[in-house]
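In: Okay, sequence plus prediction incoming.
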Amino acid sequence: MEQVSETFTVDLRRLTVLRELRRRGSLARTAEALHLTPSAVSQQLAALAREMGVPLTERDGRGVRLTGQARVLLAHADLIAAQLERARTDLAAYDGGGRGTVRVGCFSSGILGLLPDALTALAGRLPQVRIDVVEAEPPDLFTALDAGQVDLAVAIDFAAAPPHTDRRYHRLDLLRDVLDLALPAGHRLAGGGPVDLRELAGEPWIIGDPASCCGAVARSVCAAAGFTPDVRHAVDDWGALAALVEAGRGVALVPRLVRPLYDRRRLALLGTLGAQPSRNVFAAVRAGAEADPVLTAVRDQLRVTAAGLADSVPSSGRAGRP
């Protein structure tokens, strides 16, 4: 291919396509995430390759993979995106901030257990800022963050989430959300203390979709205990999961963020022997946006609210109506 011209220009939208291909790993999944056709994605990548004068993809069986030149370009693309965010932040600060709309993407149990108190506090702290919430999980949540469809992501660390070292994002750890064991009230272990998860290896389990954060974490906890759970019911809704446990249809791991949903149920919430399984909850903004005064206020309030939850959540034990 031709060498890069000294006066070359780059279409930032095409860089977004390349960044998404890195995340998704295939043209089809990239197209689905960006609401494009695979042909349109290929055309965008081909046009970017012509702009750069270097190959960006190569065939890999029936799919494609990124070239070394593409990875070099992606490193610069991340820096460009961060610098544009800093420019936006500086412009917002110039006008004093304190106005506008912040869009927060968050996983379901975070919406249940973390956001309500934080949003109430922010309504008094930032009365002229509108905060919209959308339920989303990685990887779609971070695709939306990259595209500017959300301004702040609240997520759980698991395989589909960006690693701590991903410099596209500025992150803040918020909360260690402990997972308790939910058992039917009449279960043989319901009246005791902490349970060795291996005692439940032969039980029917209620676990979410393996692609979801909670489903993935629950499966990894069982794997760490030395068994593969017999998943009889694939349920992502926490209220529905509680109803199935109460009905004696299986056992489950539930995060303390949603514990209020279980307080009126006839079931037991118990700890586990050894280190309590947990999920790391974090907030992330695009690199370069961390100094935005409004986003800083939102992240600070999330941190304060999360700290209050960590201090107030009771230890696990018997729960439910008499």
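Out: Now that the structure is in, tell me what you want to look at.
In: alpha carbons only for contacts and neighbour counts from here, please
Out: Noted.
In: quick one: the strands in the stretch 101-250 of the chain?
Out: Secondary structure of the stretch 101-250 of the chain (DSSP state E, counting those that start in this stretch): strands at 129-135, 152-156, 169-184, 204-207, 230-234.
In: Remind me what the longest one packs against, helices and strands.
Out: Applying 3 or more Cα pairs under 8 Å, 6 or more residues apart in numbering; DSSP states H and E, one finds that strand 169-184 contacts helix 238-246, strand 252-255, strand 267-270, strand 278-286, helix 293-312.
In: Most tightly packed of these?
Out: strand 267-270 (a mean of 26; mean count of other Cα atoms under 10 Å).
In: re the thing from before, could you single out the most deeply buried of the strands of the stretch 101-250 of the chain?
Out: strand 152-156 (a mean of 27).
In: which residues touch that one?
Out: Applying Cα atoms under 8 Å, 6 or more residues apart in numbering, the external contacts of strand 152-156 come out as 102-107, 110, 137-138, 141-142, 145, 161, 213, 279-286, 295.
In: mind redoing it with 6 Å?
Out: 104-106, 280-285 (Cα atoms under 6 Å, 6 or more residues apart in numbering).
In: Got another one to weigh against that:
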Amino acid sequence: MFDSRHIRTFHEVVRTRSYSAAAQALGYTQPAISQQMKALEREVGTPLFTRVGRRLRLTEAGETLARHTQTILGSMSVAREQMAAIARLRTGLVRVCAFPSANATLVPEAMALLAVEHPGIRVELLEDEPPDSLRRVVQGESDVTLAFTYPGLREEVPGELVEIPLLEDQLTVLLPVGHPMARRRAVQLGDLAQERWIAGCLRCRTNFVHECAQLGFTPDIVFTTDDNLAVQALVAQGLGVAMMPGLTLSFLRRDKVRWRPLAPASRRQVSAYVLREHLRIPATARLLEALATVAGRRADPTERES
């Protein structure tokens, strides 16, 4: 790889066809210019100049390098500007991977906040459930991942990731309008042991079955889907009930479905995960700050009237 100082000096020598003139233009001594050109010739492995009287003439190798010098210096200038822009938050790219209910709530709110405060940052959005979403960060497919964990089913997080807790998401039960339990302020999971159930993604379903087992029953799961709107549609038609996270209440079909918090309360932890070294990247740090801000603003939906 070429030394950037040598390339700049070479460009000036080619322009002036003189070591002394190049030295004057760059503020070097003539011996320093000569030493740099000898070092560049060692790097390329062949002479770049010959002397014709008091003037310098480029060799064939020198002519070839000279044709590329302006492009090299231009690319270096652009690279420096882009790096400075990232540092100053004029631009930057952050790839975010999140689970569906976060992509419908936390992520859009954070992106809107970021667009106001740091409009030069570009966010690209992916969707995946944990643990696959965590692997995306480790494998370099995303820069930040939003994922959730359940207290009773805590899974090991890859050691290279930093976990940044955002909020505790309380679990609720979705019931069709007119269901007897919909008149209660809160519902005990055991009181629904005889119901038909609609289950969600693998991690949510595993936690749901685990909580039912803790209460001594095995749920009758008749449908399984990780599409939150499909779950609501099934509940609305009276085809079953479902245990759902509080984040999904933001887009609840309230004319057909009622929700009630679980008693005792059951929650999942929602966190952001990032490679430790990415915490130092300004655009990534600003996105994490925006996510923390919107998470802190969100009231627990189970504290509001259904």
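Out: Arrived safely. A quick note: this is a predicted structure, and the numbers were derived from the prediction, not measured.
In: just to revisit the earlier point, and the strands of the stretch 101-250 of structure 1 as CSV, adding distance to residue 193 of structure 1?
Out: Below are those laid out as CSV (distance: least, Cα to Cα, whole Å):
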stretch, distance to residue 193 of structure 1
strand 129-135, 35
strand 152-156, 28
strand 169-184, 11
strand 204-207, 20
strand 230-234, 23
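In: Of all those, which one is nearest residue 310 of structure 1?
Out: strand 169-184 (7.1 Å; Cα to Cα).
In: Report the aligned residue range of structure 2 for that closest one.
Out: Under TM-score structural alignment, strand 169-184 of structure 1 corresponds to residues 161-176 of structure 2.
In: can you pull the contacts of the corresponding residue of structure 2 for residue 271 of structure 1?
Out: Per TM-score structural alignment, the equivalent position to residue 271 of structure 1 in structure 2 is residue 261. Listed by Cα under 6 Å, 6+ apart, the contact partners of residue 261 of structure 2 are 172, 186.
In: what separates residue 261 of structure 2 from residue 31 of structure 2, distance-wise?
Out: Per Cα to Cα, to the nearest Å, residue 261 of structure 2 is found 81 Å from residue 31 of structure 2.
In: Now do the end-to-end distance for stretch 225-244 of structure 2.
Out: Length of stretch 225-244 of structure 2, first residue to last, Cα to Cα: 12 Å.
In: quick one: that stretch aligns where in structure 1?
Out: With TM-score structural alignment as the criterion, stretch 225-244 of structure 2 aligns to 235-254.
In: and what of stretch 100-108 of structure 2?
Out: So stretch 100-108 of structure 2 sits over residues 108-116 in structure 1, by TM-score structural alignment.
In: Please point out which parts of the matching stretch sit buried.
Out: Neighbour-count burial for stretch 108-116 of structure 1 flags 108-115 (criterion: 16 or more other Cα atoms under 10 Å).
In: Now render those residues as a markdown table, adding distance to residue 97 of structure 1.
Out: Formatted as a markdown table, these follow (distance: Cα to Cα, whole Å):
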| residue | distance to residue 97 of structure 1 |
| --- | --- |
| 108 | 29 |
| 109 | 30 |
| 110 | 27 |
| 111 | 26 |
| 112 | 28 |
| 113 | 28 |
| 114 | 25 |
| 115 | 22 |
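In: What about those, which are in helices?
Out: 108-113, 115 (DSSP state H).
In: can you redo those as CSV with distance to residue 266 of structure 1?
Out: Converted to CSV, these look like this (distance: Cα to Cα, whole Å):
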residue, distance to residue 266 of structure 1
108, 23
109, 21
110, 24
111, 24
112, 21
113, 21
115, 27
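In: tell me which of these is nearest to residue 253 of structure 1?
Out: Nearest to residue 253 of structure 1 out of these is residue 109 (Cα to Cα; 13.0 Å).
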